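Predicted coordinates and the sequence they were generated for:
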Amino acid sequence: MQGPPMARAPSSVISFLRQHRRLQNPIPFDQVRNLVGGGDEMKQGGGDKMKQEEEQRLDDKQQPYTEMARRVCQTIRTRPRWEHTLLSDFPSFNFLDPNCVYEIIKCQNNAFLSFRFFQWLCSQHGFSPDSRSCNALFDALLEAKASNALKSLLHSTHFSPKPASLESFIRCLCEDGFIHDALDVFSQLKQLGFSPSVAVWNSALMGSLRVGSTDLVWELYSDMMESGVVGDVDTTGYLIRDFCMDDKHTEAYELLCQVLEAGHAPDNVAFNTLISGFCKKKYYCKVSELLHLMIAKNCTPDIFTYQEIIHGLCKNGMQAEGFRVFNDLKDRGYALDRVMYTTMIDGLCKMGRLGEARKLWFEMIWKGFTPNEYTYNTFIHGYFNNSKLEEAQKLFRDMCDRGYRETTMSYNTMIAGLCLHGRTQEACDMFEEMPKKGIARDVITYNTLIQGLCREGKIVEATKFFHELQALGLQPSPSSYTPLIQALCAMGHAQEAIALWNDMQSKGVKPLVRTRDYIITGLCKQGNFTEGME
């Protein structure tokens, strides 16, 4: 897809805002879910009556155990090392009786204590888990969303939960990022001849997106189609987001249009993801089209939609247009949040409009949004970039005085600002403070100092930090090598620069284009034109 001319980009978004001055309340979209597989529903009539009678008989049988089970549960809840005394505390209670086990699990209102009790039972000679107790424990752990405990239970007992419980297990695994474990449960349901609902398939699609497995999304979708389950509007929303993650915005847009033509509309997340992608590519006319489509389909653009637009404009050097959209949203009555204010403060600082940035800072506080660490660091960075060193240092102290914990990010911001203005000794002092305050140094910390020292020609000190970075097991990046190579070449040490270049290559670090330029220039200055040509 070809992007529209840049000259038209800002006006298309602004014109949309002008055309929709009145706020519209979002209208919930009736999502049609095509659930497949009637075999998982209970038969009505005589079957239900027989089941109820059987459950009543079991409940009657359990009555004698109830009071004793409550006492056992009380002991488990209140005594730290109950495993050592439980048998002697209740000598007449048969812990190997499946009815006793079931009643304790049922009475214990803590799934993790029930699981601990069950593990203790498994260590007792002669204990054999029964399916009823296992299912009760499994359902309790499901309600607690304890994925690891559920996996451990299945591994240790090898019992088969009910299909409905396995469906819930899939959703639990997907929420916790165990997508490959969820796939194994899908296979288990398939062997049982049970077809999961579209909601369960969707949870797996969502889980795959969360862990960044875009290929797995299409594998799951293919399996879903083969099983006879028809996707719903949520399914298409996940597919659109998957296309965007793979930078296939054209395909995502085409799929969205097909869904809209069919009379459906995905949620705002799918729209926002696509809008974010078009903003990155500077296709602002497409952004405007999407905004109009959202309104037409009763999917009113929300604050997150405009966050993506303003962020995209500011990131692409169009801070003035982002500020126009920001102010227009305020005029329309949108409740702008701290993220929106921080993004705009950053944009104004990059334009050098510190007065307006400071005005937004106080406006944000007046509206009840306390600046967070990211907001502070954004403004501190802006002050440094506009040669306001004293203001930056004052704001850093203010951040610390207000109880914000000093972090790697805040120190990196200060070190970078000091190095930018040749205050490398102060930067090194802050660097030395970090471990004393329990603040971790990362590769960005080292790279910043290396760059600042190289800029001042302090190659020995910069090299010391470079070797320290490697000794700590941190992975050097192109920004670790490039300043050193540039400084060495400028000082006539091209061979040492080449040695660094070779080390860079051996570690699989991809060099920047300008890194080669520095070496070629350095060799040519030494008269090694042949080697430079190579």
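Ah, there it is. In this text, all values refer to a predicted model and were calculated from it rather than measured experimentally.

Please count neighbours and contacts with C-alpha atoms only from this point.
Will do.

which ones are touching residue 270?
Residues near residue 270 by Cα atoms under 8 Å, 6 or more residues apart in numbering: 237, 238, 240, 241.

Keep only those of the residues you listed that are in helices.
When helices are assigned by DSSP state H, the members of the contacts of residue 270 inside them are 237, 238, 240, 241.

burial count for the first one?
Other residues within reach of residue 237 by the criterion other Cα atoms under 10 Å amount to 24.

Three-state assignment for residue 341, please.
Secondary structure, DSSP: H, G, I helix; E, B strand; the rest coil: residue 341 is helix.

Isn't it up against residue 360?
Yes: between residue 341 and residue 360 there is a contact under Cα atoms under 8 Å: 6.9 Å.

which one of those two has more residues nearby?
Neighbours were counted for residue 341 and for residue 360 using other Cα under 10 Å; residue 341 has more, 21 against 17.

Use this one as the comparison:
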Amino acid sequence: MARAPSSIVVFIRQNPRTRQKPNNQIRSLTFENKEGDCGNEETKPNPHREPSQNAQNEFTEIAKEVSKITRTKPRWEQTLLSDFPSFNFSDHRFLNEVMKHQNNVLLSLRFFHWLCSHRGFSPDSLSLNALFDALVEAKACIAAKDFLDYTGLKPEAASLECYIRCLCEDGLVEEALGVFDRLRGVGVCPSIATWNSALSAFLKVGRTDLVWKLYVEMMESGVFTKVDVETFGYLIQAFCDDDQVLKGYELLRQVLEDGLDPGNAAFNRLISGFCKERKYTKVSELLHTMIAKNRAPDIFTYQEVINGLCKKRKSLEGFRVFNDLKDRGYAPDRVMYTTMIHGLCKMGLLGNARKLWFEMIQKGYIPNEYTYNALIYGFCKIGNLEEARKLYKEMCDRGYGETTVSYNTMIAGLCSKGRTDEAHKLFAEMPCKGGVRDVITYNTLIRGFCKEGKIVESTNLLNELLVQGLQPSTSSFTPIIKKLCQVGDIEEAKKLWNDMQSRGLTPMVYTQEHIITGLYEQGYVEEGMEWLLEMLKHKLKPREDTFKRLVHRLLQRDQSDDSLLVLDFMLKIGYTLEKGIYASLWLLNFAKRIPDLPKHD
């Protein structure tokens, strides 16, 4: 006996009491009746002739009873035939009747698969299309996809467009794109609303590659001449997501020249992009353009400006905009207050941050966990750990559980002041309090231990991180490599270096420099030279201090030719020489030219 696909069965089990409104198309499936004599076969409708009114009534009653059984009986498939031994279930009209009375489309689908398992049943296209449309209306995308694969149904164009929107809402963007191809194959061009729903879905899942693929299809189909401002807004966002903000800006200007109004969302996205690139002149241009077009910047526009300035360590400029915003009558919300408090705390301007904190409370905005963590970070940054702890306790007392962010903030603050033992206690209690350790948690404590020379503890944390199945970052390895090089354990440092690369991690430039410096200090100057040349080969720029250390070591070993080679690289990169190096080189070369003096008795 055939069964429904596994994904459908799982869905039904997870939603045993789901009640959907019957699809309009299912409701319209009526059983046309004509008077006729069915003899003694009233309970066996002949698919080739219409039943009498009495037979129709009994037909309907059986459909109602079957619908009830499929809703209430767990394993009805095993007993349904014996419950109605003389009834002809192969009549495709009975499926339509059951769907009219069934209030759960997935149960109707289950009944359909049961019917398909019996010989003689052949569903008509009307039933198939109605069942597919009902699945789409119920947002059962996976079930609808399995249904198409199972039946080979070719739905109408309007049904496919609804299916595209259903897939997009569920994040199944690859499948949605495939349905576009199916429509194009039958010569149907979807509506602008359908194109836009797909563009929006692609952006939500970060698939700008699919946005541009769909854009090409829009151009080829000729629909691009009919696009609306919503479409342009999605394309502008795609440009910004691809770090091509200027192209998005050019598109916006074209839209404005055509007399269209793209809405504040497009402006806000461009403002955010230009803030990220530190092109504040463009930000100013956009703000002036909005005002000139009678589209006053809203609170979200200013939020993007302030957030962008704070992220680029321009919190004072952000603070000026924030105050100007209030002077103009805007009312900053809790998000904007939190953004501004965090920006000021990052600059160490805790006094201004605390003023905003109390101002926010006076205006009725209750600080949330993000606001608390911003101020806790500020206290930690200036070294006032006692106030940070008080605020942390207050946050917990207010019902904001000890989150990963709050733990990481406190651990970082304690480590910055050398209180790694206290930081490790917080680290140890995290699982008990519901906190989830992430890579940042481990990296912060590893860095703190390394600063205090606790290499064993740092290495143990790195190993624990790997055992937990977390994906390490370069910051997980670099502090340990640096400390190993400083204590002269170059071989262990190189092992970690190789382990880091084998995991697909790209080391930071200064990570390699730590090994080079360590090799110099241990007297392995030639090997240090090899590492340096490898860096230059990959167009990496070592720091000036790395060059100077190598030159000094080479001069101490009277290797003037090698030191001149290093100096040549140094000058080509753009670094300058110290007078001391010039003097050392001159004396070394001068000493080589002086012949051995005669010995006197």
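Sure thing, it's come through. Everything quoted here is computed from the prediction, not taken from an experiment.

Go through the contacts of residue 270 of the first structure and name the one nearest residue 169 of the first structure.
residue 238 (20.6 Å; Cα to Cα).

how about residue 172 of the second structure, what's its match in the first structure?
With TM-score structural alignment as the matching criterion, the partner of residue 172 of the second structure in the first structure is residue 178.

now residue 375 of the second structure
For residue 375 of the second structure, the equivalent position in the first structure is taken to be residue 379, counting by TM-score structural alignment.

What about its match, how many residues nearby?
For residue 379 of the first structure, the tally of surrounding residues (other Cα under 10 Å) stands at 24.

Just the element for it, please.
helix 373-385 (DSSP states H and E).

Then residue 154 of the second structure?
Per DSSP H and E, residue 154 of the second structure falls between elements, in no helix or strand.

what do we get in the first structure for it?
Residue correspondence to the first structure (TM-score structural alignment): residue 154 of the second structure is matched to residue 160.

What separation do you get for that match and residue 190 of the first structure?
Here the criterion is Cα to Cα, to the nearest Å. By it, residue 160 of the first structure lies 13 Å from residue 190 of the first structure.

And the residue nearest the centre of the first structure?
For the first structure, residue 210 is the residue whose C-alpha lies nearest the centre (Cα atoms, centre = their mean; 6.8 Å).

and the gap between the closest residue to residue 13 of the first structure other than its chain neighbours and residue 208 of the first structure?
Counting by Cα to Cα, 6 or more residues apart in numbering, residue 288 is the residue found nearest to residue 13 of the first structure once chain neighbours are left out, at 5.2 Å. Using Cα to Cα, residue 288 of the first structure is found at 30 Å from residue 208 of the first structure.

Looking at those two, which is more packed in?
More neighbours sit around residue 208 than around the other of residue 288 of the first structure and residue 208, counting by other Cα under 10 Å; the figures are 25 against 21.

Can you give me the separation between the alignment partner in the second structure of that one and residue 329 of the second structure?
Residue 208 of the first structure maps onto residue 202 in the second structure, with residues paired by TM-score structural alignment. Residue 202 of the second structure is 37 Å from residue 329 of the second structure, where distance means Cα to Cα.

now do residue 199 of the second structure
Going from residue 199 of the second structure to residue 329 of the second structure by Cα to Cα gives 36 Å.

So between those two, which is more surrounded?
Comparing residue 199 of the second structure with residue 329 by neighbour count (other Cα under 10 Å), the higher total belongs to residue 199, at 26 against 8.

Map the residue nearest to residue 13 of the first structure across to the second structure for me.
Looking across to the second structure (by TM-score structural alignment), residue 288 of the first structure lines up with residue 284.

buried set for stretch 404-414 of the first structure?
Within stretch 404-414 of the first structure, the residues that qualify as buried by neighbour count (16 or more other Cα atoms under 10 Å) are 406, 407, 408, 409, 410, 411, 412, 413, 414.

Identify the residue range in the second structure corresponding to it.
Stretch 404-414 of the first structure falls opposite residues 400-410 of the second structure when the two are matched by TM-score structural alignment.

from the middle of its chain, how far away would that stretch be?
For stretch 400-410 of the second structure, the distance from its own C-alpha centre to the chain's C-alpha centre is 21 Å (Cα atoms, centre = their mean, to the nearest Å).

before we move on, what about stretch 356-372 of the second structure?
Averaging C-alpha coordinates over stretch 356-372 of the second structure and over its chain gives two centres that are 28 Å apart (Cα atoms, centre = their mean).

now stretch 228-244 of the first structure
When distances are taken as Cα atoms, centre = their mean, stretch 228-244 of the first structure is centred 20 Å away from the chain's centroid.

Have a look at how far, on average, the helix or strand residue 412 of the first structure falls within is from the second structure.
With elements delineated by DSSP H and E, residue 412 of the first structure resides in helix 408-420, which encompasses its position. Comparing helix 408-420 of the first structure with its match in the second structure after superposition yields a mean distance of 2.1 Å (mean Cα distance after the TM-score superposition for the first structure).

Is it possible to get the contacts of residue 270 of the first structure out as JSON lines so that each row also shows distance to residue 77 of the first structure?
Conversion of the contacts of residue 270 of the first structure to JSON lines gives the following (distance: Cα to Cα, whole Å):
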{"residue": "237", "distance to residue 77 of the first structure": "45"}
{"residue": "238", "distance to residue 77 of the first structure": "43"}
{"residue": "240", "distance to residue 77 of the first structure": "48"}
{"residue": "241", "distance to residue 77 of the first structure": "46"}
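
Pick the one among the residues you listed closest to residue 453 of the first structure.
For these, the residue nearest residue 453 of the first structure by Cα to Cα is residue 241; the value is 43.5 Å.
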